[in-house]
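Participant: need coordinates for the following:
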Amino acid sequence: MEKEFSHLDQDGKVKMVDVSEKEVTQRTARAVGEIKMEPETLMMIKEGNIKKGAVIETARIAGITGAKKTSDLIPMCHPLLLSSIKVDFKLDFEDKIKIEAEVKNSGQTGVEMEALTAVNLAALTIYDMAKAVDKSMEIGKIKLIYKAGGKSGIYEREE
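Facilitator: Next comes the predicted model:
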């Protein structure tokens, strides 16, 4: 089955996809990722001992802001009116923080990129706020785990 790139015209020039004829549907996307660090760094974050301030709440704000600004960061993303953005963190590990973002809207194009951007920006913010004590942190395993809405319907990653 041959797939074509929707962001290229017949001459191979980059274009924004025309979504004007698409049906407006409820759209949801969830993405996850993680940031690994030294156990001591995670303990400092949990205890609120990072000098730059409240790491997790600042990362949550960064993730929300990142989702809202996705079209400013990624050239072919449509500016979207988002109806909900949630960014959550799991800190019950020895050496990592897991991040999950969920984004919703009613529109003509999906919100996968917004969810992925939220996870990335949250992880980068954690790195920025804790880099003074741990430059070895690693950001990774960022992926879409769920999307619903639109012509392609539901996608759920099998783990």
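Participant: contacts, neighbours, all on C-alpha from now
Facilitator: Noted.
Participant: please give me every residue in contact with Gln108.
Facilitator: Counting by CA atoms under 8 Å, 6 or more residues apart in numbering, Gln108 makes contact with Val19, Ser20, Lys22, Glu23, Val24, Thr25, Gly150.
Participant: surely the first one touches Thr109?
Facilitator: This points to Val19. Yes - between Val19 and Thr109 there is a contact at 6.8 Å, judged by CA atoms under 8 Å.
Participant: helix or strand: which one has Tyr127?
Facilitator: Taking DSSP states H and E as the criterion, the element that holds Tyr127 is helix 112-130.
Participant: what packs against that helix?
Facilitator: If you count contacts as 3 or more CA pairs under 8 Å, 6 or more residues apart in numbering; DSSP states H and E, helix 112-130 packs onto strand 25-36, helix 55-68, helix 70-73, strand 96-107, strand 138-148.
Participant: rewinding a little: could you check which of Val19 and Thr109 has the larger neighbour count?
Facilitator: Shown here are Val19 and Thr109; by other CA atoms under 10 Å, Thr109 has more neighbours (24 against 12).
Participant: against Leu81, how distant is the more buried one?
Facilitator: As for Thr109, its distance to Leu81 is 11 Å (criterion: CA to CA, to the nearest Å).
Participant: possible to save the helices and strands packed on helix 112-130 as a markdown table with distance to Val87 and mean neighbour count?
Facilitator: Formatted as a markdown table, the helices and strands packed on helix 112-130 follow (distance: least, CA to CA, whole Å; neighbours: other CA atoms under 10 Å):
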| stretch | distance to Val87 | mean neighbour count |
| --- | --- | --- |
| strand 25-36 | 10 | 22 |
| helix 55-68 | 6 | 22 |
| helix 70-73 | 15 | 15 |
| strand 96-107 | 4 | 23 |
| strand 138-148 | 14 | 18 |
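Participant: next, the second sequence, to be compared with the first:
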Amino acid sequence: MVEFTHIADDRARMVDVSDKPDVVRLAVAEGRIYLREETLAAIRDGTVIKGNVLATARVAATMAVKDTSRIIPMCHPLALGGVEVDFEEGEGCIVAQVRVRSYGKTGVEMDALTGVSVALLTVWDMVKSAEKDENGQYPVTRIEGIWVVEKRKGKA
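Facilitator: Purely as a prediction, here's the structure:
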């Protein structure tokens, strides 16, 4: 078991961005979920028991982006200009990418990261019955590589 050292800090606060100028903001985040080949085929063929996996994950990601400031305590609520959620099949995985645009005083990378995370968790939830082994474990299923691919501030 991993042991953690306790860090006492009661200074949690939202940073004041009032004096910052409003500018166009963009962030792109992506991540991967590794699945069994049979599960990937079922997603491709539209035969997953719970329904359309990627359509559901796309809606979940969009909702998560819109709720990021409620989920992550010190994130600012943002006026979003747009959210794009895309998926592609990689080698043994599905890659989710979320692009978030805004016009405001603070970046949108946390919103993009939240969207990707929830998209991948939704995929897992939609296919978990197909991913479990005979002991109820997930020997193949894993989420990896969630990161900010791109972040821009200023002219698009």
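Participant: buried among the contacts of Gln108 of the first structure? Make that a ChimeraX selection.
Facilitator: To isolate the buried ones among these in ChimeraX, judged by 16 or more other CA atoms under 10 Å, type:
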select :25,150
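Participant: mind listing what the aligned residue in the first structure for Val59 of the second structure touches?
Facilitator: In the first structure, the residue matched to Val59 of the second structure (TM-score structural alignment) is Ile61. Shown in contact with Ile61 of the first structure (CA under 8 Å, 6+ apart): Ala122.
Participant: same thing with the one 4 residues further on?
Facilitator: Contacts were defined as CA under 8 Å, 6+ apart; by that measure Thr65 of the first structure touches Ala118.
Participant: sorry, back to before: what is the nearest of the contacts of Gln108 of the first structure to Thr41 of the first structure?
Facilitator: Gly150 (41.5 Å; CA to CA).
Participant: and the gap between the closest residue to the closest one other than its chain neighbours and Lys104 of the first structure?
Facilitator: Using CA to CA, 6 or more residues apart in numbering and skipping residues adjacent in sequence, the residue nearest Gly150 of the first structure is Thr25, 6.0 Å away. For Thr25 of the first structure, the distance to Lys104 of the first structure equals 11 Å [CA to CA].
Participant: check the mean deviation of the helix holding Tyr127 of the first structure from the second structure.
Facilitator: Superposing on the second structure places helix 112-130 of the first structure at an average distance of 0.3 Å from its equivalents, by mean CA distance after the TM-score superposition for the first structure.
Participant: next, the angle from that helix to strand 96-107.
Facilitator: Helix 112-130 of the first structure and strand 96-107 are oriented at 150 degrees to each other (axes from the mean of the first three to the mean of the last three CA atoms, to 10 degrees).
Participant: can you name the residues of the second structure that helix 112-130 of the first structure overlays?
Facilitator: Aligned using TM-score structural alignment, helix 112-130 of the first structure spans residues 109-127 in the second structure.
Participant: over to stretch 33-42 of the first structure?
Facilitator: When stretch 33-42 of the first structure is compared against the second structure (TM-score structural alignment), it corresponds to residues 31-40.
Participant: pull the residues that contact the matching stretch.
Facilitator: 48, 92-97, 116-117, 120, 123-124, 127, 130-131, 140-147.
Participant: how about Val95 of the second structure, what's its match in the first structure?
Facilitator: With TM-score structural alignment as the criterion, the equivalent of Val95 of the second structure in the first structure is Lys98.
Participant: residue contacts, its match?
Facilitator: Residues counted as contacts of Lys98 of the first structure (CA under 8 Å, 6+ apart) are Val32, Gly33, Glu34, Ile35, Phe89, Lys90, Leu91.
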